[in-house]
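Engineer: The sequence and its predicted three-dimensional model are supplied below.
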Amino acid sequence: MITVPPGFGDALGDGAPAWVATLPALAEEVCARWDLVPDGEVLHGFVAVVLPVRRADGTPAVLKLTWRDEETEHEGLALRLWDGRGVVRLLDHDGERGALLLERLDPARTLEHAPIGVALDVIGGLLRDLRVPAPPEVRRAGVDDLAASAMASTVSKPLLDAAVAMARDLAADIGDTLVNGDLHYGNVLAGEREPWLMIDPKPRAGDPEFCLIPLLWNRFGELGGPAAMWRRFDALVDVAGLDAEKAHGWALARAVSAAFWALEAGLPDFGAMSGAVAGWLFAGRGRARGGAAPPTAD
């Protein structure tokens, strides 16, 4: 039925090799149960394999088999609640097996390669429009305990103190919107039903502003410096109708958290990138409250 790509699942953690070994049989079982016919080569991301299929009536779709953890376990629930509005449509779902049947999009066309102005307008619109109450089983948005991080010495104390304070204050008054903690340009694909549709949500309950930081560090090479980052930040806040101060706070806290995680995970390039964004956000910490922006140059 399927051949699992070499190396897939190597970084997923305990139990992953055994789960990967079940995927060919699982794909065969689910295809038989949902009356699906394979229709292309297997694709994969970090936590899932995707098999193009056709339904009994000939409709193209994809079968996604995903590693189940706290980030992915409520993907089907979130897709059902968003109900195809700017998001890939969920056609069927088996939560126990981590199987999702989804409408087929074009994986070769993402916002990763669209002009940045187009990408910001599309994703800003998603942040504005995809606001439904989070169900109680979805975990709250937040960051790791920054003060307790073993890597706390890798950033300046003022930056760490600011991130800790912002994370604490935001968590104390967090909203209950269903949000995608991993919304970025590569996870918005071209479709036929709508021009662009979001895929692969990591559902959280919280503030829409929580989602902004991946949109700053993705396509990082196009920034060139802090002035371009702030232009991107402003465009997203404006299109999405975000609270600028709250967006700044979540972005700073998540950037520092990501820098710690990257160093612990042995990803120095991502650590340097997220650390740079954290530094730029810290330098402009009065800006989101209406204060003067610090001098910047690209």
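Structural biologist: Looks like it arrived, so ask away.
Engineer: use CA for all of it now, contacts and neighbours both
Structural biologist: Fine.
Engineer: Based on its surroundings, how many neighbours for residue 134?
Structural biologist: Residues lying near residue 134 (other C-alpha atoms under 10 Å) number 21.
Engineer: Next, work out how far apart it and residue 79 are.
Structural biologist: Distance, residue 134 to residue 79, by C-alpha to C-alpha, to the nearest Å: 12 Å.
Engineer: Touching, residue 268 and residue 261? I think so.
Structural biologist: No. At 10.0 Å, residue 268 does not count as touching residue 261 under the criterion of C-alpha atoms under 8 Å.
Engineer: neighbour-wise, which of those two wins?
Structural biologist: More neighbours surround residue 261 than the other of residue 268 and residue 261, with 18 against 13 (other C-alpha under 10 Å).
Engineer: which secondary structure element contains residue 51?
Structural biologist: In the assignment (DSSP states H and E), residue 51 maps to strand 48-54.
Engineer: From the chain's centre, how far out is the helix or strand just after that strand? Work that out for me.
Structural biologist: Using DSSP H and E, the helix or strand that follows strand 48-54 in sequence is strand 60-66. Distance of strand 60-66 from its chain centroid, counting by C-alpha atoms, centre = their mean, to the nearest Å, is 19 Å.
Engineer: Show me what strand 60-66 packs onto, helices and strands only.
Structural biologist: Under the contact definition 3 or more C-alpha pairs under 8 Å, 6 or more residues apart in numbering; DSSP states H and E, strand 60-66 sits against strand 48-54, strand 99-103.
Engineer: next, the one to line up against it:
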Amino acid sequence: MNDVTARFVDERQRRRLVRRFGDHVVDWLAGLPSVVEKLAAQWRLTVEGPAPHGRTSVVLYVRRADDTEGVLKLSPDGGLAVAEAGLLRMWGGSRRVPDVWALDAGHGAILMERVEGDTVAAGGVVPPMETIGGLIARLHGVEVSPAQRAELRPVTARVQFLFDRWSRERSEGPAAEIVPAALMHRGSARARDLANGEVDVVPLHGDLHPGNVIDGGPRGLVVLDPQACLGDGAVDAVDWVLWKATDLTEVERRVGVLSQAMAVDGDRLLEWARAFAPCMAVARANRGQVGSPEFDLLLNLCRVPA
């Protein structure tokens, strides 16, 4: 990685991108400075420096000619950028997502509004489930045209991707000795059954965890980084059912509040949580977070027979 690229991407992010997309990302990163220079000229931007990155992109803080603060997001996969921009624009009327100002599909680049604030994950405080349920319901309630729906991949594809990813993470990390493979297989089968249903089918965020929600202060909660798909609306609430929960009573309470706020079936939401519990257990095990009430709860949830 050359010195110019290193201004935008640290070694940790480089490893993330290579793991996600493969070794060809190294060439993409080498050409990134010239792409950023071209887009800055095209959109009249001043590049201020790197912003927190996701698993699929490089994100830079920028300022437009009129002095408004923005974010330039670049992905090695132009299709991901197009899908994300489309979903953010579709949800724009909700005011629960950043405004998209420009898209360059050829360079996998999105220019969007900068929303100030920390993510919910960084804050570390579990918001009221009524607030989260209302946020998700507002996104799912946006009117979507048939053409827009046709552009969204089915949630079955997202489920397959996630279980492939976490099965690989399990086999390559400490979780291999802690989370039985049988629990991953059971969770995958559960999730596939749920994903193949035709109940409450809506445009989904697909990755709505606390690290992808910003507390924007007066702006309210703002959602980032959608992995656009179409399917059962209950799946978007799974992370909120389980995040920092330490016992089944708390899980069931959250399911009750969320399912009512979102107008989805509570039993189905709990089944989605059981399905993804082994993936979350793998994540904790690989970070050395075992032996806690949160970890034990995840294992107990995914051990319950279907």
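Structural biologist: Alright, I've got the coordinates. Because the structure is a prediction, the values reported are computed rather than measured.
Engineer: quick one: TM-score?
Structural biologist: Here the superposed chains carry a TM-score of 0.76, computed using TM-score structural alignment, normalised by the length of the first structure; 275 aligned residues with a C-alpha RMSD of 3.6 Å.
Engineer: Now tabulate the helices and strands packed on strand 60-66 of the first structure in JSON lines and tack on distance to residue 8 of the first structure and mean neighbour count.
Structural biologist: As requested, these are exported to JSON lines (distance: least, C-alpha to C-alpha, whole Å; neighbours: other C-alpha atoms under 10 Å):
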{"stretch": "strand 48-54", "distance to residue 8 of the first structure": "9", "mean neighbour count": "22"}
{"stretch": "strand 99-103", "distance to residue 8 of the first structure": "17", "mean neighbour count": "23"}
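Engineer: Of all those, which one comes closest to residue 30 of the first structure?
Structural biologist: Residue 30 of the first structure sits nearest to strand 99-103 of all those, at 7.8 Å, using C-alpha to C-alpha.
Engineer: whereabouts in the second structure does the closest one align?
Structural biologist: Mapped onto the second structure using TM-score structural alignment, strand 99-103 of the first structure covers residues 109-113.
Engineer: where along the first structure do the strands fall?
Structural biologist: Along the first structure, the stretches classed as strands by DSSP state E are 37-38, 43-44, 48-54, 60-66, 90-94, 99-103, 106-110, 177-180, 188-190, 196-198, 203-206.
Engineer: Ok, which of those strands comes nearest residue 25 of the first structure?
Structural biologist: Closest approach to residue 25 of the first structure among those is made by strand 60-66 (11.4 Å; C-alpha to C-alpha).
Engineer: which residue numbers in the second structure go with that closest one?
Structural biologist: Alignment of strand 60-66 of the first structure against the second structure: residues 69-75, by TM-score structural alignment.
Engineer: can you list the residues that contact that stretch?
Structural biologist: Contacts with stretch 69-75 of the second structure, where a contact means C-alpha atoms under 8 Å, 6 or more residues apart in numbering, come from 56-64, 81, 107-114.
Engineer: redo that, cut-off 7 Å
Structural biologist: Outside stretch 69-75 of the second structure, the residues within contact range by C-alpha atoms under 7 Å, 6 or more residues apart in numbering are 56-63, 81, 108-114.
Engineer: What of stretch 151-166 of the first structure?
Structural biologist: 146, 147, 249, 252, 253, 256, 260, 282.
Engineer: quick one on the thing from earlier: once aligned to the second structure, how far is the strand holding residue 51 of the first structure on average?
Structural biologist: Aligned to the second structure and superposed, strand 48-54 of the first structure gives a mean residue distance of 2.0 Å (mean C-alpha distance after the TM-score superposition for the first structure).
Engineer: elements contacting that strand?
Structural biologist: Judged by 3 or more C-alpha pairs under 7 Å, 6 or more residues apart in numbering; DSSP states H and E, strand 48-54 of the first structure is in contact with strand 37-38, strand 43-44, strand 60-66.
Engineer: most packed of these?
Structural biologist: Across those, averaging neighbours per residue (mean count of other C-alpha atoms under 10 Å) puts strand 60-66 on top, at a mean of 23.
Engineer: Give me the mean deviation of it from the second structure.
Structural biologist: For strand 60-66 of the first structure, the mean deviation from the second structure after alignment is 1.6 Å (mean C-alpha distance after the TM-score superposition for the first structure).
Engineer: List the buried residues of stretch 118-135 of the second structure.
Structural biologist: 119, 120, 121, 129, 132, 133, 135 (16 or more other C-alpha atoms under 10 Å).
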